[in-house]
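Student: What follows is a protein structure lacking sequence information:
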């Protein structure tokens, strides 16, 4: 009987074109034709999870502790059949059950089928509903989920954006819609942030909208206070950068940036408005880059302030090795002296090799080898200049 049931369910999982209702009917018909299923304690949950749901033995052992009350496969069979009709593959089923074993205890008639009907009415396709089950199966039994989706779908613009927003963690599904999410969205709109940018924020960092509204308002004001306009593409990054920072910590970081890079108030404001992530960089990281860019590479503080992305590049794997190569080429008359430093750092590795290494194979046959060594933290003698 177990082998027959496994075969039936395997066939269902391999037939994604069937509808949930037809899949369930096929299962029930097959069950009706077979001998009655025993409800004795001999039903082995762990074996069922491995043989029918595709879990590993370790996953099944962990999941079975939450299903110890099951004495029969009848309810899990119905759930598996329903999910197969929804479009779940064997891998999808294993992932969903491993994430939320109690999914197998759900009532198809009272819970799953009505929920799918409501989600379909919202405009989600069968494949999108299946992805929603996979991403948020633990939260699908929340009574508020449909009303939340009714709010989020117009805000985010499409089911695809919604799924992207809850892909990492279901902050939007778990947060209080009326007391937290809606007030935060309303405040952004009051400050002139358009819905398309709010949608980007939900997708990029959905946890931000779940922050306490009072602190959220402070964050928006701080983001504006550091010189990032609400209309700027950097405003979303600014919100991320000031999240969980107090006003005092922001002020202290600004002062450190001014000291390390010898910036005026205006220069610090320019740099932070272009790269708000500087507010979250460690002092050690900033100090090492200041020492290299100003003391060794000889760049002016104002030059760095207007190009703060320089501070985000790897010092040992990119900035310093490329500086050595360009300095070597200039010293040997292989490159014009007015070549801008920033233009050599911001290009991709492939383009850097094509422009600064490959053309000089004959004049500097060891340059590629020396550059590779410099990227590993070594400084070949040929690249050293006093």
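Tutor: Structure received. None of these values were measured; they are calculated from a predicted model. Numbers count the residues shown, from 1 in each chain.
Student: C-alpha from now on. contacts and neighbour counts both.
Tutor: OK.
Student: now residue 101: how far from residue 9?
Tutor: Distance, residue 101 to residue 9, by CA to CA, to the nearest Å: 17 Å.
Student: Could you report the neighbour count for the spatially closest residue to residue 202 that is not a sequence neighbour?
Tutor: In space, not counting the residues next to it along the chain, residue 202 is nearest to residue 165; the distance is 5.8 Å by CA to CA, 6 or more residues apart in numbering. One way to gauge burial is a neighbour count; for residue 165, by other CA atoms under 10 Å, it gives 24.
Student: what's the answer for the one 10 residues further on, then?
Tutor: Neighbour count for residue 175, taken as other CA under 10 Å: 16.
Student: again, but for residue 179
Tutor: As a burial measure, the neighbour count of residue 179 was computed by other CA under 10 Å and equals 12.
Student: putting a second one here so we can go through both:
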């Protein structure tokens, strides 16, 4: 898609084409730049306010998005917003970061840099937050600028640091859940008091806050009911598993919980067996339905084990399918096929044992250990390749790409697998999503030109800016 846009810039450098001429020369672009339908030969962009033009030209919004954002913020001159953008750029915010920040909180463009922005940015840095940390927190939760530094942010940070007994751990909790800085010290203290009153030790409360900082925004009555429910399940408040159970239960909705129960029931497990597994290993119920199905299919259908055995040893389910379970299951099948292990073999250690000891215990002592080790390493290597690229495949799937789409995109542009998911693929997709206002249209664009995912957001934004400046978009 943007190959055509880039081409148009080069060709049009000597002769400026009108929007009509541009679309006549590039008719296919109409099916991919949906937001262009709002642009016509009357040059209607000029009819919109200064705010809309600024949001498009300086922040990278599409016309549709700029019109929506302009309902929440208004200015007639560039002075204030320019000073705000300068601060963010000086702190390392990219165009995509600024775009997301302004989209979430448009009023930030009217902030006073010296009194509202800089003191809070400097506060984060003084506490040990790295520049990427600050950018991530502000981009995802710009409302932090809304609160008083002295009356809210500093007291909230100090409370967390004291509760967690570590500045570094407090930083991790805030990175995990920036909204925690919005919670008053009084409300956080009430949550802690409820846990203490129910017999949860301070060290376990710290564990809960560190792993599930959103617990601090809990409704107190709901928290009390949850504590009672977890206690009735068989967890003791003094044990660390108690707060792990709370974390798991607060991370899934009731409907999701029921779906996970249904998946386990399909494999023949009773309510009692599922509860027993949860009490032994609470993370057992944090697994996705797909992971539960995959683990059960591997052990029950492929290895012939009983589902009840998995429920009695629930830690099995927590291991990586690609890195551990599947390679070792294949080795076990290999050993059985060679008559080196009985088909009825059941061993928790076979899957629990660390890598170095696993080879000593289950491979090295066999006469043909070299052949077995070679087989195992082949499966591990294959697994490592799958593991390395799995997050990218899952990302494409989460955005709506079908399996044939995966194959088409990757086979036509395999270099995409070398690109960073977080630093390149996701930002590029998000930029296109904002530009085209539709994931479906973005998918069509990527299928037509997968190489676009290799384009830097800054470069794409510059291309769009040039087209806008020349009246094309």
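Tutor: Right, received. Where do you want to start? Keep in mind it's a predicted model, so treat the numbers as computed, not measured.
Student: Okay, the residue nearest to residue 202 of the first structure and residue 200 of the first structure: tell me how far apart.
Tutor: Taking CA to CA as the criterion, residue 165 of the first structure is separated from residue 200 of the first structure by 9 Å.
Student: Give the buried residues for the longest helix anywhere in the second structure.
Tutor: Within the second structure, and with DSSP state H defining each element, the longest helix by residue count is helix 369-398. In terms of neighbour count (16 or more other CA atoms under 10 Å), helix 369-398 of the second structure has its buried residues at 372, 373, 376, 379, 380, 383, 387, 392, 393, 396.
Student: which other helices and strands contact that helix?
Tutor: Contacts of helix 369-398 of the second structure with other secondary structure elements, assessed using 3 or more CA pairs under 8 Å, 6 or more residues apart in numbering; DSSP states H and E, are made with helix 326-337, helix 403-412.
Student: Tell me which of those helices sits nearest to residue 50 of the second structure.
Tutor: Ranking those by proximity to residue 50 of the second structure (CA to CA) places helix 403-412 first, at 40.1 Å.
Student: next one: that closest one to chain centre, how far?
Tutor: From the chain centre to the centre of helix 403-412 of the second structure is a distance of 23 Å (CA atoms, centre = their mean, to the nearest Å).
Student: What angle do helix 369-398 and it make with each other?
Tutor: For helix 403-412 of the second structure against helix 369-398, the angle by axes from the mean of the first three to the mean of the last three CA atoms, to 10 degrees is 110 degrees.
Student: so helix 403-412 of the second structure aligns onto which residues of the first structure?
Tutor: Under TM-score structural alignment, the alignment places helix 403-412 of the second structure onto no residue of the first structure.
Student: Can you tell me which helices and strands that helix packs against?
Tutor: In this structure, helix 403-412 of the second structure makes packing contacts with helix 369-398, helix 439-448, judged by 3+ CA pairs under 8 Å, 6+ apart.
Student: so where is the shortest one in the first structure?
Tutor: The counterpart of helix 439-448 of the second structure in the first structure, counting by TM-score structural alignment, does not exist; no residue aligns.
Student: Now do the buried residues in that helix.
Tutor: So helix 439-448 of the second structure, judged by 16+ other CA under 10 Å, has buried residues 439, 441, 442, 443, 444, 445, 446, 447.
Student: Format those residues as TSV; extra columns: distance to residue 161 of the second structure.
Tutor: Supplementary listing: the buried residues of helix 439-448 of the second structure in TSV, determined by distance: CA to CA, whole Å:
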residue	distance to residue 161 of the second structure
439	41
441	46
442	43
443	44
444	48
445	47
446	45
447	48
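Student: closest to residue 284 of the second structure among those residues?
Tutor: Top of the list for closeness to residue 284 of the second structure, among the buried residues of helix 439-448 of the second structure and by CA to CA, is residue 439 at 33.4 Å.
Student: Hmm, residue 446 and the closest one touching each other?
Tutor: No: because the distance of 10.4 Å does not satisfy CA atoms under 8 Å, residue 439 of the second structure is recorded as not touching residue 446.
Student: And what about residue 87 of the second structure, helix, strand or coil?
Tutor: For residue 87 of the second structure, the secondary structure call by DSSP: H, G, I helix; E, B strand; the rest coil comes out as helix.
Student: and it, what does it touch?
Tutor: 113, 117, 118 (CA atoms under 8 Å, 6 or more residues apart in numbering).
Student: Could you check how far the last one is from residue 321 of the second structure?
Tutor: Put plainly, it is residue 118 of the second structure. Residue 118 of the second structure sits 46 Å away from residue 321 of the second structure, going by CA to CA.
Student: Compare the two (neighbour count), which wins?
Tutor: More neighbours surround residue 321 than the other of residue 118 of the second structure and residue 321, with 19 against 16 (other CA under 10 Å).
Student: how close does that one get to residue 354 of the second structure?
Tutor: Separation of residue 321 of the second structure from residue 354 of the second structure (CA to CA) stands at 15 Å.
Student: Now do the strands in the second structure.
Tutor: Listed in chain order, the second structure contains no strands at all (DSSP state E).
Student: Now do the same for residue 75 of the second structure: its match in the first structure.
Tutor: With the correspondence set by TM-score structural alignment, residue 75 of the second structure lines up against residue 70 in the first structure.
Student: does its match really touch residue 42, like I thought?
Tutor: No: with contact defined as CA under 8 Å, residue 70 of the first structure does not count as touching residue 42 (10.4 Å).
Student: higher neighbour count, the two?
Tutor: residue 70 (19 against 9).
Student: okay, the angle between the longest helix of the second structure and helix 439-448?
Tutor: Following the same axes, to 10 degrees, one obtains 130 degrees for the angle between helix 369-398 of the second structure and helix 439-448.
Student: Between helix 326-337 and helix 369-398 of the second structure, find me the angle.
Tutor: Following the same axes, to 10 degrees, one obtains 140 degrees for the angle between helix 369-398 of the second structure and helix 326-337.
Student: burial of residue 190 of the first structure, as a residue count?
Tutor: Counted with other CA under 10 Å, the neighbours of residue 190 of the first structure add up to 10.
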